[in-house]
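Peer 1: Provided below are the primary sequence and the corresponding predicted coordinates.
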Amino acid sequence: MQDKVYIGNSEFSSVPRIRGKKSSIWSKIYPIFSILIPNGVLKFCGMKSKEIRNAWREKIALVSIIFLLCCLLGFLTFGINRVVCKGNNQFIYGNLPKFNDQTVVGNGELYYCDEAEGLVRNLKTKTPTSCKRFFGKQITDEGLDPSNMIKISDIYFNFSDIKKLNLIAIEDKVYDPTIVTHNYFDDFIKQYTGKKADGNNLDPDALKCFKDACYFGKIADHTYGCIVADVLLYLSTVIIFSIIALKFLLAFLYSWYISGKTYISRVDRTSAGRMSRQNAIQNSNSNQTNDRIFLNTIMLVTCYSEDREGIKNTLDSLCDQNYDNKLILVIADGLIKGSGSDATTPDIIIDLMTVYHRSEASEYQSLNGTLNRGIVYTGTYTSSTNNSSDPSNVSENQLNHQRNNNTCKMMAIVKVGREDEKTKPGNRGKRDSQVIIMGFMNKLLYSERMTDLEYAMYESFIALDFNPMQLDIILMVDADTIVHQDALLYFNSAFVNDTKIMGMCGETKIINKASSWVTMIQVFEYYISHHLTKTFESVFGGVTCLPGCFCIYRIFINENGTVTPIVSHPAVLNAYSITKTETLHDKNLLLLGEDRYLTTLLLKTFSKRKLIFLPKATCRTFVPDTFRVLLSQRRRWINSTVHNLMELVSVKSLCGTFCCSMQFAVGVELVGTLVLPVSIFFTFVLIIVSILGKPAWIPLIMLACILGLPAILILITSFRLQYIFWLIIYIFSLPVWNFILPVYSFWHFDDFSWGETRKVEGEEKTETENVDVKTETRLFTLNEREYAKSRGRDVTELEDELIQKSIRQMDQLPGGPSQK
């Protein structure tokens, strides 16, 4: 059997995991864009580190490419006709501005004349002799003397001008029938006015008279270049219209039909709360049913610098879930005190929970390649939410159910750092916190050697009577997110109903909608990003971003006796736990958009499985209420979006083929994101030109569809007219969304900090740099049997001992069995 190396084994953990170290075409291309700027100048400007200088040069290259892409879009929009279409060099009547009082059109030519008063259509520079020969007299009136005029150019007409001016086209020339006065031509003029005629129903001499007397111009040439330009115009129009219409129709279909079939609506909600895991094991008749319907869930809350109220609201919402097979895991990312807080985040967490066991500071290897230490707290959390305003009106069984539902098993991990750490001890980032639990589950499945911290976690799971090998799904939320009490039930139901689903997200709603103009412009943007973008992607099972503030993944899935790891899969975990990045692209993936990158890795690894959006599962959160914080947040989001789409667009295994594929949709979204700044500029140009001149109907209709179809989608999906108000505010804020935020983000491609989003007490702004990887090999690991042997027990005896110990400790707690 071929040896496999998984993250966390003793051989692999001692080697830094580096992404992007190998030379690539990009590493040879990006320096060209800034070749004229020597390193000495960059050092003088404060870029001392080689990595910072390389990141800056990569940024310049990317910004230059985006600029060229915007120029290409401008050329295709405004310049291609002037270059490839010869007709643009002709004086076409319909394309010319309004004629002034000294402009004269006659005999197929455009003149300038001082004596003219407005547009004169019946100018004649000669008296045709052909009419006198046929009719015996002249049939036209005398015109202006051309000797006093200056010829500008020949004049050309499109067929739209011919119809509008009641002209007649014969062969490649245009004639004005109003010039002749003889009634011989009445029937001919009546039949062909505004049309093209062949002249076969006229006498040849009469036809020659008509041509000589009424000549007014030429039909505008339609060259091969014009044909190419028109084909490109209509092809792009059809593609864009098709994408707009398809996104709308599929979003409507998913909202009204598909999403309702994703979850099992017949599941009894109360059974989840009333039937605990322990009772299910004791009841063999119920065991199979409940194991099939209710999956064991771990609810991960990653904390950094949140305040007490935010953390408490999140834990209350998780504890109050109408679901019993759950455990709360909170990971505090360092000994951090938030700005304005009177206690550190770990102190707040420990104070909120009931602790009955605390481990020693246990070591593990963090993602920056150094050792870190964590303390595991085992206990319970009791929600302060009241499910009933009048307890006297409910039965004793209902009170017991309420009490059980409001108390949840909880584990807290506090990363305290090494003893020599002074600044933000233990802080290693959100991704490091996620990898702690993901790597732990991976090692359990593959029986890999575990660190001290992971065995402290293992002991905590056993003490909580929660077998970690039986965990099925992991819910990830931020510490400022309030989850609706039915969300976990809907997620679970969808997982049970469709085994192909490997991850989901719900709808995130805004709490502080009217706090400021900054929050107001985000309401519609949040709604449409879920109910248009994510619903469209869900039809293909390829949602490109499951937001880290509220998402859920499968840990393992057992199909026909075969256990397949999903979020804990070695391929996903190895790529997600890179210790050092070499390129700006990798830094944006791993340092800014780790949540989106996890989604990308799952799509790349499991292209046949699904990532979907479940609108029934909802949560609420606070959004930035100042523009400074919004700017910092969206910088991270936009840059991570661009780089993750770059990753996905190269994945050929995504569902669909060519234009009807998820890969094509990702490519369109990537290009659309990059050209946002210039697209909003072109939109304003289009509107102004349409007001002052001839409207460009195709782009205007396209713009109306882009803005109007989301409004229709809102009305038929939410039935809430208030969102029309938020749509209007969003339209007025388009310059912010499509110009200010993207331009700021692109120019800060090389900024990998979290900026103003998470402020820490006493934190100063520091230069962005990459942490050096200092691999430490003094970390000892043991497998499960070695660990049990070190305690003088076998595995089964150790588990039984831990369970009995936890029962005795819980029995002594206030409200425990011995206290009732």
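Peer 2: Arrived safely.

Peer 1: can we go C-alpha only for contacts and neighbour counts from here?
Peer 2: Noted.

Peer 1: any idea whether Asp316 is helix, strand or coil?
Peer 2: helix (DSSP: H, G, I helix; E, B strand; the rest coil).

Peer 1: can you tell me the closest non-neighbouring residue to it?
Peer 2: Once flanking residues are discounted, Asp316 sits nearest to Ser383: 4.8 Å by C-alpha to C-alpha, 6 or more residues apart in numbering.

Peer 1: could you do Ile336 as well?
Peer 2: Thr344 (5.3 Å).

Peer 1: next up, the contacts around that neighbour.
Peer 2: Taking C-alpha atoms under 8 Å, 6 or more residues apart in numbering, we find Thr344 in contact with 305, 335-338.

Peer 1: just confirm the residue nearest to Asp316 contacts Thr314, I think it does.
Peer 2: No: Ser383 lies out of contact with Thr314 (C-alpha atoms under 8 Å); the separation is 10.0 Å.

Peer 1: residue boundaries of the helices in the stretch 601-750 of the chain?
Peer 2: Shown for the stretch 601-750 of the chain, the helices assigned by DSSP state H, counting those that start in this stretch span residues 627-648, 662-674, 676-692, 697-717, 722-732, 734-735, 741-747.

Peer 1: alright, now check it against this:
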Amino acid sequence: MAADDEYYAFDNESLLRSRNSANGNLQRGESLVRRDRNDFTNPANPHHYYAQKAQQQRENGQVQVQESIPLEDMGRGKKKSAPTKEPPTSLSIWQVYCYIITFWAPAPLLSLFGMAKKERQFAWREKIALLSVIFYAGTIVAYLTFGFTKTVCGSQVLRLRNNEVSGSYLIINGKSYDLDSSSHPAAAGIESGTNVLYPPINAGGMDASFLFQNVNGNCKGLITPKDNCSIPYDNDEDLAWYFPCKLTAQDGSTKPNFTVSEYYDGWACHTSQDARDAYYSLDAAAEVYYTWDDIKNSTRNLVVYNGHVLDLDLLNWLQTDDLDYPSLFDQLRDAKLQGYDISLVLSDSFERSAARCLSEIIRVGEIDSSTIGCLASQVVLYISLVFILSVVFIKFFISCYFRWVVARKQGAYTVSNKTMNQHAKDIEDWSENINARGPIKKIDPSMRSGGQRRVSAFDLIRRNSMMLLNDKTDDPNDKFRGMTTMTTQSYLKPNPADPIQGTSAFQSPFTNDLISSSNNLETLDATIIHPDVVAQPPVDFMPTTYPLIHTICFVTCYSEDEQGLRTTLDSLATTDYPNSHKLIMVVCDGLIKGSGNDLTTPEIALSMVDDFVVPPEEVEPHSYVAVASGSKRHNMAKIYAGFYRYDNSSIEPELQQRVPMIVIVKCGTPDEQGSMKPGNRGKRDSQVILMSFLQRLTFEERMTVFEYQLLKNIWQITGLMADFYELVLMVDADTKVFPDSLTHMAAEMVKDPEIMGLCGETKIANKGESWVSWIQVFEYYISHHQAKAFESVFGSVTCLPGCFSIYRIKAPKGADGYWVPILANPDIVERYSDNDTGTLHKKNLLLLGEDRFLSSLMLRTFPKRKQVFLPKAACKTIVPNSFSVLLSQRRRWINSTVHNLMELVLIKDLCGSFCFSMQFVIGMELVGTLVLPLAICFTIYVIIFAIVSRPVPIITLVLLGVILGLPGLLIVVTASRWSYLGWMIIYIIALPIWNFVLPVYAYWKFDDFSWGDTRTIAGGNKSAAHDEEVGEFDHSKIRMRTWREFEKEERMKAKGQGQHSRLGSILNLDLMPEVSNSDRDDHRSF
């Protein structure tokens, strides 16, 4: 890294360097292992955008622009606000493959099938290409499962164990021949058509090797006739036989017999050409084999040479009066080598030739052994078996460890396993009904609206400033036990260095200066704070022994009904987390009326807000840059601020807390007011509204008027600058949160600053509604308590569900006041707000699985930080109760899972290495997901094969039983109710749906980027997709300034309207709630 670089890599996550280090020329050396880590100019580098921001901050400092500036100059370097899509100069390898695999489908043909646009056609080509990749993966898995053994091991010959050959076989030279239906031609003593296996010959099960002797082969020149030899031989000394032509018992018990046949000498030796041809035409039905125990424990003189079993006692049958033979034969017979392998003993050329001769004349069978290929297939089989079982058992035991050791220590307090089980039962009872309310704690009367004693705004400012900055103890570090939040840092270090600029940033949020310059402004105008703002408790108020942390409860809604939205907001408003540290923010994605609703979703949301800062009818829309293409990038939204309005029928007045609430309504530009869904840009756009706002606030970048108004509204209803918020709880509008969940989530985040995101458990509230909901109960359970529990131990939960997860906006770094932006990191925001979805991969990531992509993006940018699962936190939701809706939902989930796993498997910095790494586990999960349909087919085949075949494949059935049975054991170990065993049986019965129907449907719909029937609206769901480019983006109407410039402008306007009269009205203001001393003593009142 160059010496003049103005950013520095800490743990591969932040690019901060203190000025003291910079001045001292301290710098980090370049990585010798992965040099690309420090190449921040590469857009593929996970910290590319952060490096740009840091560099711009160093180059520009605190740039103060006095006039409105165009959108192009929004602090994003040279990136244009409305880039034009330029055609690529060359095709990538993937694109070339897509065109090759779909060469048979030219563009005109695709146009006839409704795919007129080039992008739509290429998406289809990519789908076919991906299906081909799935086919390749399935073929490889099928080959390894069924074809590999047959390839390397070949077709095995039937093998019969010695002394167990039945009477339907005849043994010749160690091979068994099936002669049960044979007939012998007429010969001396044998009638035509006689079967030699039966009377009068009775050769069945006998050894007929001496009747078909292998002569004049390898023994030529070793066994020669004597001068007085009675065995016929020719001029080349080729002999007719070596042994008397007799049948012997297969157990070798027959004693040598040299008597001449009654018919003629050489009878039954089959020396004629016709007899030999008939013999050679026979196919051996089986091989006779011997085990090593057979050889060692036999009464016969058996040895092994090159895998052949030789009976040295058969040398006693050699006609020694007629033949000369090597003395080595007698030496081997008399050397007591029984049970040994003499392959290495016979080492010189003569000995080896003699051994080959013996293998031809006294071989009785083969040693029980396998070929190299068969051994290789067995090794692969057992390694695979051990590996699969290891993964299954490791996941099981780690999941149990998480449940019994880790989970009970998580959250706000450590509990016993008994208490943990009771808490799980309470959650289970609460989740049985979607409208059931959790156990809400009683609220101190001072925290309810109405009846408070009022004080002036300046009194509150002065009191809180003293509380935050001057109320120090002798040893403040002991008070917070080394844990850092924005509040504790302001308390302990009132003027630490700015994390980017090195300037003072963490002043009290309660300061005010109406006439200060924009350079000195640290907060907005305190006189505009709402009179009933919830007062901040003392800094040392820690109801759970952990410092409190300010949290935004972020709710995205689309077409929900009033009951669904009401129960969600009730659950957030009544959490036992102090309402001084939580802000509910609801984003309505367009002017949408849900199917069956009388009001639009924004109207429903606004009906739940009371005590508005600005009357709703006076709120004006403001422009912002949306995550869309073309003219849709320009969108407008309104911001409403007030406090949550309860329904007394659902929450009793004595349980109602005063909770600040922001409602953002994306209303669209005037040009789209006549469309079906004005303002609708999707859930990702709603999330980016907040993320982009937090990024600009963190880096003090220029922001739009809309973002400044958001900052202002937060200030008005909380009395806090938005940069004091450190967490964002993301909740869907159809999700209900258990009352103590936020407390546990926030406490876990405070305890471990390395955690950048965590999720709780999602429970199903309509378990028994239909068979479709039945089959999902165990699937939800196992995905949390096995998959997420396993990943959580390693801090790498790959999917934080968008319906119920909490993210860290920024994390403390060291003791010098530095903060690392996490969710507000430019590398996260820029990539998550990418509107270039030109490939099928990007469309699946950004349009279908944006929640999962955000989790993947966090792991990619911060691989050394943690994403964990917190079972103490729970929510409940309604799952699809019809198969069509389930099919639509799982299509999106499966496809997004596949594409996100493709992203995660490329992350090299996850924990572990090689086979013992999260990267390897993710790779296995990716392959497993792709071949799911094939896997269930194999499973069904194995079950059927085990029923009808013999012998039963024990190993395969054991493996299948372990894979399916361990989740059941996990239920016994971890579940709070035995009913989950019943849900597991239902899930197993439905495995063909989960592993075949849903994946096959999802894969065939790879190029379908719609949300289907999961959310329905009045008038239908058909409309243009968010990624469809219509028109051009006009940025001329969007003003960009820093918040200080906006604030200075407003203060100048207020000063021009009469500063003295305004101050007088403020000094007489008696609208702010007074925090009594008794309230401070009773910390539960906050």
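Peer 2: Arrived safely. These numbers were taken from a predicted model, which means no experiment stands behind them.

Peer 1: so what corresponds to the residue nearest to Ile336 of the first structure in the second structure?
Peer 2: Aligning on TM-score structural alignment places Thr344 of the first structure opposite Thr600 in the second structure.

Peer 1: what about that match, distance to Ala637 of the second structure?
Peer 2: 15 Å (C-alpha to C-alpha, to the nearest Å).

Peer 1: could you do Ala284 of the second structure as well?
Peer 2: Distance from Ala284 of the second structure to Ala637 of the second structure, by C-alpha to C-alpha: 86 Å.

Peer 1: the two: which is more packed in?
Peer 2: Set side by side, Ala284 of the second structure and Ala637 show more neighbours around Ala637, with 23 against 19, by other C-alpha atoms under 10 Å.

Peer 1: quick one: map the more buried one onto the first structure.
Peer 2: So, by TM-score structural alignment, Ala637 of the second structure is matched to Gly374.

Peer 1: burial check on the closest residue to its match other than its chain neighbours, number of neighbours?
Peer 2: Once flanking residues are discounted, Gly374 of the first structure sits nearest to Lys415: 4.2 Å by C-alpha to C-alpha, 6+ apart. Other residues near Lys415 of the first structure come to 27 when the count uses other C-alpha under 10 Å.

Peer 1: let me see the contact set for the equivalent of Lys415 of the first structure over in the second structure.
Peer 2: Aligning on TM-score structural alignment places Lys415 of the first structure opposite Lys666 in the second structure. Listed by C-alpha under 8 Å, 6+ apart, the contact partners of Lys666 of the second structure are 587-591, 635-638, 678-680.

Peer 1: and those, which of them are in strands?
Peer 2: 587-588, 635-638 (DSSP state E).

Peer 1: ok, those vs Ala874 of the second structure, which is closest?
Peer 2: Of all those, Val587 has the smallest distance to Ala874 of the second structure: 22.4 Å, by C-alpha to C-alpha.

Peer 1: just give me the match in the first structure for that closest one.
Peer 2: With TM-score structural alignment as the criterion, Val587 of the second structure lines up with Ile331 in the first structure.

Peer 1: all helices of the stretch 101-250 of the first structure, in order?
Peer 2: 129-135, 159-164, 186-192, 204-214, 224-253.

Peer 1: of the contacts of Thr344 of the first structure, which is the most crowded?
Peer 2: Within the contacts of Thr344 of the first structure, most neighbours by other C-alpha under 10 Å means Ile336, with 26 neighbours.

Peer 1: quick one, what contacts the spatially most central residue of the second structure?
Peer 2: The centre of the second structure sits closest to Thr798, judged by C-alpha atoms, centre = their mean, with a distance of 4.5 Å. For Thr798 of the second structure, the contacting residues are 791, 852, 855-856, 859, 867, by C-alpha under 8 Å, 6+ apart.

Peer 1: can you select the buried ones from these in PyMOL?
Peer 2: The PyMOL selection below is limited to those of these classed as buried (16 or more other C-alpha atoms under 10 Å):
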select buried, resi 791+852+855+856+859+867
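
Peer 1: what's the match for Cys659 of the first structure in the second structure?
Peer 2: Checking TM-score structural alignment: Cys659 of the first structure goes with Cys915.

Peer 1: how close does the residue nearest to that match when sequence neighbours are not counted sit to Leu144 of the second structure?
Peer 2: Closest residue to Cys915 of the second structure apart from its sequence neighbours, by C-alpha to C-alpha, 6+ apart: Val921 at 7.7 Å. For Val921 of the second structure, the distance to Leu144 of the second structure equals 19 Å [C-alpha to C-alpha].

Peer 1: and if you look at Phe258 of the second structure?
Peer 2: Taken as C-alpha to C-alpha, the span from Phe258 of the second structure to Leu144 of the second structure is 56 Å.

Peer 1: same check, this time on Ser359 of the second structure
Peer 2: Ser359 of the second structure is 37 Å from Leu144 of the second structure, by C-alpha to C-alpha.

Peer 1: so for the two, which residue has more residues nearby?
Peer 2: Legend: neighbour count by other C-alpha under 10 Å for Ser359 of the second structure and Leu144, higher for Ser359 (24 against 16).
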